[in-house]
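> Sequence plus predicted model, see below.
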Amino acid sequence: MHPGRAPMFRRAALLRSGGIVVGVIAVGLTAFEVTLHVTAIDAGRLKAIPLPATTAALATPSPLADVGRVALSRVVTVEADRLNEEALGTGWLFDTRGDFVTNAHVVQGALTVRITDRRAHTHLAVVIASDPTVDIAVLRSVDGFAGRPLPLDRTAIIATPLPVVDLASSRATGHDDISIAVVTESGRDVPLEPGEVQPGSAAPSVYHDMLALSGAPVFQGNSGGPVLDDQGEVIGILTLASPNRPQSYAIPLTRVLDELTQFAARNG
C-alpha cells in the first residue's frame, strides 16, 4: 500500500450460470452477494471478546452470544431471484407489520423476493422501498410475520471500543450465525475499487460515516444483518467486510433510521 493512499475495496459475488460456477474473488472489502448454489463452508470457532467491567447496579448485561441467540428468531434469509442468478443476504424484523431491513444491493434487480425464517418457513416478500445511495431496503412479508421486532438503539455511538454481536443467516453464509466483534471506530469513509459500481448506478463508490468492526470474520451472505450491542439493541447494518481479515463495516442505524421508518410506513 502506498503511504498516504486510502485503501480501496471491492465487492464480490459467486454466481452460477449454465452449470458453471464463476467466483469473483475479492482482494479487499466485500459487499456480500451470494447465490443459492454456493457450497457451504464449515464454520470456524469464534472466540468471544470479554465484556468491559460494568458499573450498573441494577442489571448485568448478558454475554453477547446469549444476546445474539435471543434475537435470532427475528433474523431471516433474504433470497432475491434475478434474471440469471439468485442472491442471498440477511434481514431482520423491523416492526410488527412484517417489515424486514436488509441492504439494497441484496435485492437490487430482483424479480421476486422470499424470506426464510429460522423454522425453515418461506414467505413471499415485496420490496417496499430501497435507497441504493446508502444501501438500505425494507421488505414486507406478504403473509405477515409473528414475532417482536428487534429493539433499536436510537442514540449515536460516541465511545469506542464497543463490544457487539453480528447476526447473520447461516443458510446464506454457510457459517455460524453469531459472531462476536468490537466497534473500533465510527465515522469511517470506505472506498470501493474502481469498476465496482456500474455506470448509471446510484450505488455509492464510497460508503460514508461507517462503523468499523474487528475481531471476527464476516462472510458473503452477511449483508443486511443486524449489529447488536450488549443490550440486544440494533446499532448498525452489516454491509462490507474483508474476505481475508476479521474486519468489517456497518451502516450506523441512527444515520438511516428516519428513512427506514418512512419506508415502513408505506402501504405495500
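On my side now, so go ahead.

> From here on, just use CA atoms for contacts and neighbour counts.
Will do.

> Counting neighbours, which bits of the lengthiest strand in the chain end up buried?
Counting by DSSP state E, the longest strand found in the chain is strand 178-191. Using 16 or more other Cα atoms under 10 Å as the test for burial, strand 178-191 gives 178-183, 185-186, 190-191.

> Against which helices or strands is that strand packed?
For strand 178-191, the elements it packs on are helix 64-71, strand 162-167, strand 206-214, judged by 3 or more Cα pairs under 8 Å, 6 or more residues apart in numbering; DSSP states H and E.

> let's go with 10 Å and repeat that
In terms of contacts (3 or more Cα pairs under 10 Å, 6 or more residues apart in numbering; DSSP states H and E), strand 178-191 is packed against helix 64-71, strand 162-167, strand 206-214, strand 226-228, strand 247-252.

> Put this next to the first one:
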Amino acid sequence: MRRRLSVLVVVSSLVAGGVSGGVVAWLVEGDGTRAGAQAGARLGGDAMTGLADVAARIRGSVVALNVSTTVPDGLGGTMTHKVAGTGFAFDRSGDIATNAHVVSGARSVSVTLPNGSRVAATVVASDPDADLAVVRMQGASLPPLGLATDLHPRVGDFVIAAGNALALEGTPTVTVGIISALGRTVSFSNGTTLSHLLQTDAAISSGDSGGPLLSASGAVIGITTAGASSSGEALAQNIGFGIPIARAAPILHRLATSTSD
C-alpha cells in the first residue's frame, strides 16, 4: 500500500504531537522547528555563473513576511505567536504573493524589503483551499518577477528556491536543485489537500513558505508550500513541494482584485 503524505503546520506553540509510521510533509512557515535537507544538484562553473546572475537579479523582488497571530496559551488565555514566511512581487502593482497558511489568522503583517527596511502590510485576500494569498504593502512597491505560466516543467529541470529560510537576517537564502517529480498530491492535517504539486530536491527550510521556485532563467514556475521529513520507519530526504505557477497565477490575480478576505 502506498503511503500518503500528511502535512503538519510547523507552529511550535500549537504542535502537540506528530504523525507516526509515514512520511510527514510540513508547511514551511518559519518558527525554526524544522529545516529541510540540502539540495543534491551539482552544477558546472558556467551553470553556476548563470545561476548566480539569476540569484542577484531576483533578490530585489523577494521579501520576508513577519506575521503576528493570537493562539491559546494553554491556561485559558491567549498569547501572541509570530510566524515568518516569504513572498514575492508578482504584478505591476507590486502586490506580494505568498501562501495562505503563512497569513492565516494574522492580526498584523509587515514586510521586510530587500534593503532591510520594514513596512506595514495588509492581507488583501486569501484562498485556503489553494493555499494562496495576496499581501499589499503600504507605501512601497517592488518590481515583479516574471511568471512562466506557459512553461511546462520537466523532471530533471534545474530549479532555484529563494526564501526567508529560518528567518535569518539579510538577503533571501537561495538554493538550487531539480524538479524531481510532477503531479504530487499532499494532504494537510487540517483536511485540505493540494494536488498537481511540483516536487523538488532544492533545500526547503522553515520560513520558505510563499517563496518563488524559479527556472534556471529566473522565471517563476512555482510557489514553495511544504517540505517533507522522516516519521516512524519512513525516510524522507530532499523532498519539497510547490504550487505550479500556471495554476496559482489566475488565483493570485483574482485575489489581488478582491475587496476583502
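Here it is on my side, so go on. Just so it is clear, the model here is predicted, and its values are computed rather than measured.

> After superposition, what is the TM-score?
The pair, once superposed, lands on a TM-score of 0.80 when counted by TM-score structural alignment, normalised by the length of structure 2; 240 aligned residues with a Cα RMSD of 3.1 Å.

> before we move on, the earlier item: including distance to Pro61 of structure 1, could the buried residues of strand 178-191 of structure 1 go into CSV?
Below are the buried residues of strand 178-191 of structure 1 laid out as CSV (distance: Cα to Cα, whole Å):
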residue, distance to Pro61 of structure 1
Ile178, 17
Ser179, 17
Ile180, 15
Ala181, 16
Val182, 16
Val183, 17
Glu185, 22
Ser186, 23
Val190, 32
Pro191, 35
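
> could you measure Met137 of structure 2 against Leu65 of structure 2, distance?
Applying Cα to Cα, to the nearest Å, the value for Met137 of structure 2 to Leu65 of structure 2 is 11 Å.

> what sits against the closest residue to Asp31 of structure 2 other than its chain neighbours?
By the measure of Cα to Cα, 6 or more residues apart in numbering, the closest residue to Asp31 of structure 2 outside its immediate chain neighbours is Val83, 6.1 Å from it. Shown in contact with Val83 of structure 2 (Cα atoms under 10 Å, 6 or more residues apart in numbering): 10-11, 29-32, 65-69, 101-104, 106, 109, 167, 206-207.

> so where do the helices sit in structure 1?
Per DSSP state H, structure 1 has helices spanning 64-71, 104-107, 170-173, 253-264. These are given in chain order.

> nearest to Ile237 of structure 1, of those?
helix 253-264 (6.7 Å; Cα to Cα).

> Run the chain-centre distance for that closest one.
15 Å (Cα atoms, centre = their mean, to the nearest Å).

> quick revisit: the longest strand of structure 1 vs structure 2, mean deviation?
Once fitted to structure 2, strand 178-191 of structure 1 is off its aligned match by 1.3 Å on average (mean Cα distance after the TM-score superposition for structure 1).

> Which part of structure 2 matches that strand?
Aligned using TM-score structural alignment, strand 178-191 of structure 1 spans residues 174-187 in structure 2.

> go on, stretch 110-125 of structure 1?
So stretch 110-125 of structure 1 is aligned with residues 106-121, judged by TM-score structural alignment.

> which residues touch Ser17 of structure 1?
Residues near Ser17 of structure 1 by Cα under 10 Å, 6+ apart: 84-85.

> What lines up with Gly87 of structure 2 in structure 1?
Matched to structure 1 by TM-score structural alignment, Gly87 of structure 2 sits across from Gly91.

> so what's its match closest to, chain neighbours aside?
Here the nearest residue to Gly91 of structure 1 in space, its sequence neighbours aside, is Thr102; by Cα to Cα, 6+ apart that works out to 4.7 Å.

> Now for the one you found: which residues touch it?
Thr102 of structure 1 is in contact with 76-78, 89-94, 130, 135-139, 222-226, 237-239, counting by Cα under 10 Å, 6+ apart.

> Now find how far off-centre stretch 20-32 of structure 1 is within its chain.
Centroid displacement of stretch 20-32 of structure 1 relative to its chain, using Cα atoms, centre = their mean, is 17 Å.

> what comes up buried for that stretch?
For stretch 20-32 of structure 1, burial by neighbour count (16+ other Cα under 10 Å) applies to 26, 28-32.

> which one of the residues you listed is nearest Leu253 of structure 1?
Out of the buried residues of stretch 20-32 of structure 1, the member with the shortest distance to Leu253 of structure 1 (by Cα to Cα) is Ala31, at 17.6 Å.

> tell me the contacts of the residue mapped onto Ser248 of structure 1 from structure 2?
Counting by TM-score structural alignment, Ser248 of structure 1 corresponds to Gly240 in structure 2. Gly240 of structure 2 sits next to 25-28, 36-37, 179-180, 197-205, 224-229 when contact means Cα under 10 Å, 6+ apart.

> Then Leu213 of structure 2?
159-163, 174-176, 179, 198, 200, 202, 219-224, 241-245 are the contacts of Leu213 of structure 2 under Cα under 10 Å, 6+ apart.

> cutoff 8 Å now
Residues in contact with Leu213 of structure 2 (Cα atoms under 8 Å, 6 or more residues apart in numbering) are 159-162, 220-224, 242.

> thinking again about what came up before, widest-spaced pair of the buried residues of stretch 20-32 of structure 1?
Checking the buried residues of stretch 20-32 of structure 1 with Cα to Cα, the most distant pair is Gly28 and Phe32, at 12.2 Å.

> okay, now the aligned partner of Gly207 of structure 2 in structure 1: neighbour count?
Matched to structure 1 by TM-score structural alignment, Gly207 of structure 2 sits across from Gly221. For Gly221 of structure 1, the neighbour count with other Cα atoms under 10 Å is 29.

> Help me confirm that Gly221 of structure 1 comes into contact with Ala172.
Yes: at 4.8 Å, Gly221 of structure 1 counts as touching Ala172 under the criterion of Cα atoms under 8 Å.

> Quickly list what's touching both of the two.
Common neighbours of Gly221 of structure 1 and Ala172 (Cα under 8 Å, 6+ apart) are 34, 88-90.
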